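[1] Pasting the sequence and the predicted coordinates here, then a few questions.
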Amino acid sequence: MSARSPATAASPSTSSSISTRWSSRRQSERGSMRFSFGGGIADWTFAHGDEVVIGAFTGNNAVVVGGVAITFWSDEQAGTQYDDLLDTDGQPITVVLSEDGAGFRSKGQIAPFRGPDGITKMWAQAGDNGPRALMVTTDAADTTNDPGTVWPPLSIAGLLSVGTGRHRLYNDTESNLTLASARATLGTPGSVDTVLDINRNGSSIFPAQTGRLTIAAGQNTSGKMAPLEVVQLNPGDYITVDVDQTGGGAGDLVVQLLMMQG
């Protein structure tokens, strides 16, 4: 896809496409997974040139321009700027400069670079006022959807009682993980609701205790429940589960967590 600016040459635009791109390697640095961007058939900066008329249509020539600073964002219009980037040599950068034509790349070309940890798409903005264009990782052909991993369950054998969770499940990977969902199961249902709290590093993941994992009276499972907010576990973070309410003979608890990359 491409986007062209209605402004003058002072506000160049970016053009980005995920078709006909060469494959590029990934980098794992300090336990992170950075994806590659740029270097594609339509990754260039350009500005509007002279007005031209072709039949019934009036438009402008597209002029390739180099040395343009490109910033990257999480949203097309607002969002957060991504400034944790790596250039082709693996050096930290906050913006990408399109080529000036002095080297082996053509003027205006956006050279390959790597984005922040786990980010597979960004909105690119050339100059201060140019419109943003979506850039998708050039590793897209090698990237598959993460179906998630069910962690080994936290379990309590026998009759349940209210208490603070003592058993910890640590993120011992070298990647950030996101809690996608949780499910609680009772081997013996109780005659009252069983309410569980999930903690990250000792603090509840449920704001104002709303939406806690609950197994209704007489039922065996809470069903698959997603957190109300994004819950990310950095390497070394841990999960515990508290029993906030139970009774009526409830017993043999199992809590399983579905974790995803990023």
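    That came in fine, so what should we check first? Numbering: from 1, shown residues only.
[2] make it CA atoms for all contacts and neighbour counts henceforth
    Fine.
[3] My read is that Phe37 contacts Met135, right?
    Yes. Using C-alpha atoms under 8 Å, Phe37 is in contact with Met135, at 7.2 Å.
[4] Looking at those two, which has the bigger crowd around it?
    Phe37 (25 against 22; other C-alpha atoms under 10 Å).
[5] Can you spell out which helices and strands pack onto the one helix or strand Leu196 maps to?
    For Leu196, the element it lies in under DSSP states H and E is strand 194-200. Packing partners of strand 194-200 (3 or more C-alpha pairs under 8 Å, 6 or more residues apart in numbering; DSSP states H and E): strand 213-215, strand 238-245.
[6] quick one: which of those is nearest Asp117?
    Checking those against Asp117 by C-alpha to C-alpha gives strand 238-245 as the closest, at 20.4 Å.
[7] was I right about Ser28 contacting Arg34?
    Yes. Counting by C-alpha under 8 Å, Ser28 does reach Arg34; the two are 6.5 Å apart.
[8] Name the residue in the two with the higher neighbour count.
    Using other C-alpha under 10 Å, the more surrounded residue of Ser28 and Arg34 is Arg34, with 23 against 13.
[9] what kind of secondary structure is the more buried one in?
    At Arg34 the chain is in strand, as set by DSSP: H, G, I helix; E, B strand; the rest coil.
[10] Leaving out the residues flanking it, which one is nearest to it?
    Nearest non-adjacent residue to Arg34, counting by C-alpha to C-alpha, 6 or more residues apart in numbering: Asp117, 4.8 Å away.
[11] any idea how far that neighbour lies from Asn61?
    As for Asp117, its distance to Asn61 is 37 Å (criterion: C-alpha to C-alpha, to the nearest Å).
[12] which of those two has more neighbours?
    Asp117 (19 against 12).
[13] Show the contacting residues for the more buried one.
    32-35, 262 (C-alpha atoms under 8 Å, 6 or more residues apart in numbering).
[14] quick one: which of the residues you listed has the most company?
    Of the contacts of Asp117, with other C-alpha under 10 Å as the count, Phe35 tops at 25 neighbours.
[15] my guess is it meets Gln27, correct?
    Yes. Phe35 is within contact range of Gln27, at 7.2 Å (criterion: C-alpha under 8 Å).
[16] Quick check: end-to-end length of stretch 169-188?
    24 Å.
[17] What residues sit buried inside it?
    Across stretch 169-188, burial judged by 16 or more other C-alpha atoms under 10 Å covers 169-171, 175-188.
[18] Quick check: Glu51 vs Thr14, distance?
    From Glu51 across to Thr14, the span is 20 Å (C-alpha to C-alpha).
[19] then this one, side by side with the first:
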Amino acid sequence: MANWRNKIQIDENFERDLALLSGNSMGIYFQFEGIHKMIIHFKPLNEVFSEEVFKTDSGVLVNFERDLIDEDDIEYALDVMSLFNKYPQFVLTEGGEIAKVQQVIHLLKTEFCNEEASYIMLKTLLKVLLLHLIRHQNNNFLEQDLHQKRVFKFLELMETHFLNETSAEFYANTIGISVKRLNQILKEKLNLTAKQIINQRQITEAKRILVKSEMTAKELAFKLGFDSISSFSRFFKKHVGLSPSDFKKH
């Protein structure tokens, strides 16, 4: 199948230690508790599912790479980041809403298992599913802890400013805490420092542009805030294992 098969994973029969797509993937586990209850568990970037997840045989796991949402507009990407970072799970109890979510999951599974599956169709169905969950979350606000709010604020700021602001100091100052405290919170919640998360976002964007556009490596280096093509090439090869030009060829 096409390379997009490596970007999404849907499974009903799996073990607790099922391999994730990558550290840059996000996951949702839909746990079915009869017709009047669905527990939805979220795995944000760079995290793992709670130990409480997968204790039932009745569920569906959906994992997908971050670039499936980065290809759309930034408002949608921020809504998805919010969905995954506000809290680790929520519960649906309204029968009509559960039926809607189950219907979209069914369509997503059917397309995924189709030998002639369409990448655009899968991506669209995934977006419909995420938008359903975003709408439910916005209509049913749950209290967030302060650290979780700061994590989301950092991620929100980074999505808007990462092309121009790559220092942890900018984000810490905007949030109103020290760099040390910001890194402590991010390490606790995401197991990465601010700089590591920014670097990861730069790499994701660099890959997207290399694949989707005719921008030269030099133009891309300056777009991402590097002062020279050589420094960008070293940075890219360190994180990806290939030079920008070799990655584009592959």
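    That came through fine. Just so you know, these numbers come straight off a predicted model, no measurement behind them.
[20] After superposition, what is the TM-score?
    Once superposed, the chains reach a TM-score of 0.21 (TM-score structural alignment, normalised by the length of the second structure), with 101 aligned residues with a C-alpha RMSD of 6.8 Å.
[21] ok, back up a step: quick check: angle from the strand holding Leu196 of the first structure to strand 238-245?
    Inter-element angle recorded for strand 194-200 of the first structure and strand 238-245: 160 degrees (by axes from the mean of the first three to the mean of the last three C-alpha atoms, to 10 degrees).
[22] quick one on the thing from earlier: compare Glu51 and Thr14 of the first structure (neighbour count), which wins?
    Comparing Glu51 of the first structure with Thr14 by other C-alpha under 10 Å, the one with more neighbours is Thr14, at 31 against 10.
[23] Downstream of the strand or helix carrying that one, the next helix or strand is which one?
    If you go by DSSP H and E, Thr14 of the first structure is part of strand 13-15. Later in the chain than strand 13-15 of the first structure, the nearest helix or strand by DSSP H and E is strand 27-29.
[24] tell me which strands and helices that following strand is in contact with?
    Judged by 3+ C-alpha pairs under 8 Å, 6+ apart, strand 27-29 of the first structure is in contact with strand 32-37.
[25] now for the strand it packs on, which elements pack on it?
    strand 27-29, strand 113-117.
[26] May I see the buried residues of the helix or strand where Val80 of the second structure lies?
    Val80 of the second structure is part of helix 74-85, with elements assigned from DSSP H and E. Within helix 74-85 of the second structure, the residues scored as buried using 16+ other C-alpha under 10 Å are 76-85.
[27] Just put these in TSV and tack on distance to Lys223 of the second structure.
    Formatted as TSV, the buried residues of helix 74-85 of the second structure follow (distance: C-alpha to C-alpha, whole Å):
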residue	distance to Lys223 of the second structure
Tyr76	22
Ala77	20
Leu78	21
Asp79	25
Val80	25
Met81	23
Ser82	26
Leu83	29
Phe84	28
Asn85	28
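[28] which of those sit farthest apart?
    Using C-alpha to C-alpha for every pair in the buried residues of helix 74-85 of the second structure, the one that comes out farthest apart is Tyr76 and Asn85, at 14.3 Å.
[29] What's the local residue count around Gly59 of the first structure?
    Number of residues near Gly59 of the first structure (other C-alpha under 10 Å) recorded here: 12.
[30] residue contacts, it?
    Gly59 of the first structure touches 51-53, counting by C-alpha under 8 Å, 6+ apart.
[31] Strands - which of those land there?
    Mapping the contacts of Gly59 of the first structure onto strands (DSSP state E) picks out 51-53.
[32] nearest to Gly251 of the first structure, of the residues you listed?
    Glu51 (76.8 Å).
[33] Quick check, the closest one in contact with Ala62.
    No. Judged on C-alpha under 8 Å, Glu51 of the first structure makes no contact with Ala62 at a distance of 9.8 Å.
[34] Next SSE downstream of the longest helix belonging to the second structure?
    Longest helix in the second structure, counting residues (DSSP state H): helix 119-139. Next along the chain after helix 119-139 of the second structure, taking DSSP H and E as the criterion, comes helix 146-161.
[35] which parts of that following helix are buried?
    For helix 146-161 of the second structure, using 16+ other C-alpha under 10 Å, the buried residues are 148-159.
[36] Could you save those residues as JSON lines and add columns showing distance to Lys100 of the second structure?
    JSON lines is the format used below for the buried residues of helix 146-161 of the second structure (distance: C-alpha to C-alpha, whole Å):
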{"residue": "Gln148", "distance to Lys100 of the second structure": "29"}
{"residue": "Lys149", "distance to Lys100 of the second structure": "29"}
{"residue": "Arg150", "distance to Lys100 of the second structure": "32"}
{"residue": "Val151", "distance to Lys100 of the second structure": "30"}
{"residue": "Phe152", "distance to Lys100 of the second structure": "28"}
{"residue": "Lys153", "distance to Lys100 of the second structure": "30"}
{"residue": "Phe154", "distance to Lys100 of the second structure": "32"}
{"residue": "Leu155", "distance to Lys100 of the second structure": "29"}
{"residue": "Glu156", "distance to Lys100 of the second structure": "29"}
{"residue": "Leu157", "distance to Lys100 of the second structure": "32"}
{"residue": "Met158", "distance to Lys100 of the second structure": "33"}
{"residue": "Glu159", "distance to Lys100 of the second structure": "30"}
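[37] out of these, what pair is the most spread apart?
    Across the buried residues of helix 146-161 of the second structure (C-alpha to C-alpha), the longest gap, 16.7 Å, separates Gln148 and Glu159.
[38] Please name the nearest non-neighbouring residue to Ser82 of the second structure.
    With C-alpha to C-alpha, 6+ apart as the criterion, Ser82 of the second structure has its nearest non-adjacent residue at 6.4 Å, and that residue is Phe152.
[39] so that neighbour makes contact with Phe84?
    No. If you go by C-alpha under 8 Å, Phe152 of the second structure and Phe84 don't touch, sitting 9.2 Å apart.
[40] Tell me where the second structure has helices.
    67-70, 74-85, 95-113, 119-139, 146-161, 168-175, 179-190, 194-212, 217-223, 229-240, 244-249.
[41] want to throw the ones you listed into JSON lines with distance to Ser25 of the second structure?
    Below are these laid out as JSON lines (distance: least, C-alpha to C-alpha, whole Å):
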{"stretch": "helix 67-70", "distance to Ser25 of the second structure": "9"}
{"stretch": "helix 74-85", "distance to Ser25 of the second structure": "12"}
{"stretch": "helix 95-113", "distance to Ser25 of the second structure": "17"}
{"stretch": "helix 119-139", "distance to Ser25 of the second structure": "14"}
{"stretch": "helix 146-161", "distance to Ser25 of the second structure": "15"}
{"stretch": "helix 168-175", "distance to Ser25 of the second structure": "23"}
{"stretch": "helix 179-190", "distance to Ser25 of the second structure": "13"}
{"stretch": "helix 194-212", "distance to Ser25 of the second structure": "11"}
{"stretch": "helix 217-223", "distance to Ser25 of the second structure": "24"}
{"stretch": "helix 229-240", "distance to Ser25 of the second structure": "16"}
{"stretch": "helix 244-249", "distance to Ser25 of the second structure": "20"}
